[in-house]
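**Student:** Got a sequence here, can you build the structure:
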Amino acid sequence: MTYVLFLIVLTLAIPWGGAVVAGRLADMLPPRWACWVLAGASIALAGGTVSALIGLFHVPFLASLERLSLARVLEVWPAAVPVACAAGAVMLVQLVLLVRRWSQYRSLLRRAWLVADEGTGDGDLLVIPGTDVDAFALPGYRGRRGRVVVTSGTVRTLKASEREVLLAHERAHLAGRHHLLSALADLAAVIHPALGSLREAMVFHLERWADEDAAAVVGDRRLAAAAIARAALAGAPRGRVSGYPLLSATSGPVPLRVEALLLPGPVAPRGGARLAGVVALAGTVAVAAVAVLALAYGLHEYVEYAARQLLGTPSGCSGLWSAVHALFGSGAA
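**Tutor:** Next comes the predicted model:
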């Protein structure tokens, strides 16, 4: 079962490299594209991890379905039950953490809406009491449509043009349903620790996406940069409604966002080394995503193949799995 262990390690290790490459690729793309790349990588890498764990967990159950005694399985692979138990324990922890994180998200929305109920406004805008400079996009909740929430301190401190930038920024978050992408990356990071870097990158690129939309609305990139910088400098850490994944114009690495707005707008990669680099990184992300899913599937198929060999029944496999059999050698050990 040395080869099975190799598949396990490789399947669980690929997300570390895949996350790094996906982050590099996102940095080379316009913000909107970057967010979708990060979302796709998060889903594929997290899905491959779960698939591998399921493949390990069901080994004893597969043996029973194949009418193979567990004693015979343990004779060939003594670690089968401990490994299955470990995989089951990891998935149980993942499930608990996912439920806990989702509950925290719902609790955050509930608390944010309670705060928003104190506000006044018209249309999609709510102004709540507070001396801090703060604005955030509040997703829809229990039939309520999403709103843009600002503090009264924001209205008093920022100029009308700067407030327009912040409102356009938060409206971009709502229109693009950025909270869903943010939550997806957050939940994927619970599945595999390597995906935490994708969660951080997602927050940054979602803010960059909203920054670019806001700059397009006001038609002045320098004004957008100045408004975001001033709001960040005048703002204070949130108390009543703090917490990820509420998206705010003052979240993420603000200096990098301001610097990007002071440069010409992002464009799709074209020609030369830049395009070649993007294609190469995109291919690497795709290969990593497919590889982790393929390895998880291969682990499942190899366990079935090993069970058939132990039973002494014809494998019935040809092509790819004949090659796997030739690579691994006869038998399951």
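
**Student:** all contacts plus neighbour counts: C-alpha atoms, from now on.
**Tutor:** Fine.

**Student:** who touches the spatially closest residue to His300 that is not a sequence neighbour in this structure?
**Tutor:** Once flanking residues are discounted, His300 sits nearest to Gly55: 5.2 Å by CA to CA, 6 or more residues apart in numbering. If you count contacts by CA atoms under 8 Å, 6 or more residues apart in numbering, Gly55 has them with 296-297, 299-300.

**Student:** For the comparison step, fold the sequence that follows:
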Amino acid sequence: MTYVLVVISLTLAFPWPGVAIARRLAGVLPPLWACWMLTSAAVLLAGGTVAALVALFHVPFLASLEHVSLTRVWRTWPTAVVFAGAAGAIMLAQLVLLVRRWAEHRAVLRRAWQSADAGTRDEGVLVVSGTGVDAFALPAYGGREAQIVVTSQMVRALKPDEQAVLLAHERAHLAGRHHLLSAIVDLGSVVHPALRHLRDSLTFHLERWADEKAAATVGDRRVAAAAIARAALARGSDRGAGGYPLLSAVSGPVPRRVEALLLPAPVVPRRTGQRALVLLLAGVVVAAGLSALGLAYGLHEYVEYAARRLIGDPSGCSGMWGTLEHWFGSGAP
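**Tutor:** Sure thing, here's the model as predicted:
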């Protein structure tokens, strides 16, 4: 069981350094690259966690297929039953949380569309009256096409050129299908607590991606910065309808976004030292994710081998673990 404990510890611990490195890498990449990198890291790290849990749940499952009683499994390999029970409970909790989170997202989207239905269309934008101050991208739902929704208070708070920035920002969200990237990372954060930090980082970089698109559309970074700042001030403490799955123009750390717009447009690092740093960080992120998956696969192979030995099936002992046992002696329970 020493191998199992080591693999479990490594697989479940990998997301913590992986997330820290991914966030560091995102800070030196252009927003578009940063968003895709963060999403990929979330998929790899969440996949490794789930794979390890499935592998832990494997022995009782294999035993049941071979009609071996749980009592026999408990007598021969009691820790396997304990780990399998814990893995099953964790996966069940993850499933419940995933369904609950998805239902919450759909409920938010449904309420947003209900409020948008009362709006009036103005040049392809839904303008909603009321006291709220907000603007957000509304993904497609229930057969209705994606829309940009702006409250009348927000329209009155901005100058015409700033309104153009706001609309370009929200169009960038829809064109880039940012709500899907946000959904992937947000749901992944349910799988492992470390991924919650990726979710927060992705929110910022998605807004930066849309900010850069808006600045390029209007051709003036200072106007774009002023529009984002004025929109945030107009919104004030009003929470509005922002947040996934509604990508609001005034979400995320607005001061950092405005500061970035006052600097030159970000580019892919071109200096040798910068490129080396980016490649190194990217390599570590990929290695962390793939290592987690690899360790989970190794655990799966070990558990299957041990289960075959338990049920007395020699055909299951001819793989990698069977070869290792032949060389070094028994390593299975």
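
**Student:** Mind checking the TM-score on these two?
**Tutor:** The TM-score (TM-score structural alignment, normalised by the length of the first structure) is 0.93; 331 aligned residues with a CA RMSD of 2.0 Å.

**Student:** Quick check: Leu53 of the first structure vs Trp102 of the first structure, distance?
**Tutor:** 22 Å (CA to CA, to the nearest Å).

**Student:** any idea where the helices of the stretch 201-333 of the second structure begin and end?
**Tutor:** Using DSSP state H, counting those that start in this stretch, the helices of the stretch 201-333 of the second structure run over 221-235, 254-261, 272-310, 320-328.

**Student:** Figure out the helix or strand that the residue nearest the centre of the second structure lives in.
**Tutor:** Nearest to the geometric centre of the second structure sits Val185, at 1.3 Å (CA atoms, centre = their mean). Using DSSP states H and E, Val185 of the second structure maps to helix 178-191.

**Student:** Among the contacts of Gly55 of the first structure, the buried ones, what's the ChimeraX command?
**Tutor:** In ChimeraX, a selection of the buried entries from these looks like this (16 or more other CA atoms under 10 Å):
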select :296,299,300
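
**Student:** Put together a markdown table for the contacts of Gly55 of the first structure, with distance to Gly196 of the first structure on each row.
**Tutor:** Output for those, formatted as a markdown table (distance: CA to CA, whole Å):
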| residue | distance to Gly196 of the first structure |
| --- | --- |
| Ala296 | 21 |
| Tyr297 | 25 |
| Leu299 | 26 |
| His300 | 27 |
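
**Student:** Out of the contacts of Gly55 of the first structure, the closest to Asp134 of the first structure would be?
**Tutor:** Ala296 (45.2 Å; CA to CA).

**Student:** For the nearest residue to that closest one once chain neighbours are set aside, which residues are in contact?
**Tutor:** Leaving aside its sequence neighbours, Ala296 of the first structure sits nearest to Ala52 (CA to CA, 6+ apart; 4.5 Å). Neighbouring residues of Ala52 of the first structure by CA under 8 Å, 6+ apart: 8, 11-12, 295-297, 299-300.

**Student:** circling back: look up the average distance of the helix holding Val185 of the second structure to its aligned counterpart in the first structure.
**Tutor:** Once fitted to the first structure, helix 178-191 of the second structure is off its aligned match by 0.6 Å on average (mean CA distance after the TM-score superposition for the first structure).

**Student:** same thing with stretch 93-100 of the second structure?
**Tutor:** Stretch 93-100 of the second structure sits 0.7 Å off on average (mean CA distance after the TM-score superposition for the first structure).

**Student:** ok, and what's touching that stretch?
**Tutor:** With CA under 8 Å, 6+ apart, stretch 93-100 of the second structure has contacts from 187, 190-191.

**Student:** Neighbour count and distance to Ser291 of the second structure for those residues - can I get that in TSV?
**Tutor:** Shown next, in TSV, are the contacts of stretch 93-100 of the second structure (neighbours: other CA atoms under 10 Å; distance: CA to CA, whole Å):
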residue	neighbour count	distance to Ser291 of the second structure
Leu187	22	22
Val190	19	21
Val191	24	17
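
**Student:** Looking at those, which is nearest Phe83 of the second structure?
**Tutor:** Nearest member of the contacts of stretch 93-100 of the second structure to Phe83 of the second structure, counting by CA to CA, is Val191, at 17.5 Å.

**Student:** That closest one: what's it in contact with?
**Tutor:** So Val191 of the second structure contacts 46, 49-50, 94 (CA under 8 Å, 6+ apart).

**Student:** how about a cut-off of 6 Å?
**Tutor:** Taking CA atoms under 6 Å, 6 or more residues apart in numbering, we find Val191 of the second structure in contact with no residue.

**Student:** next one: Ser248 of the first structure
**Tutor:** 135-136.
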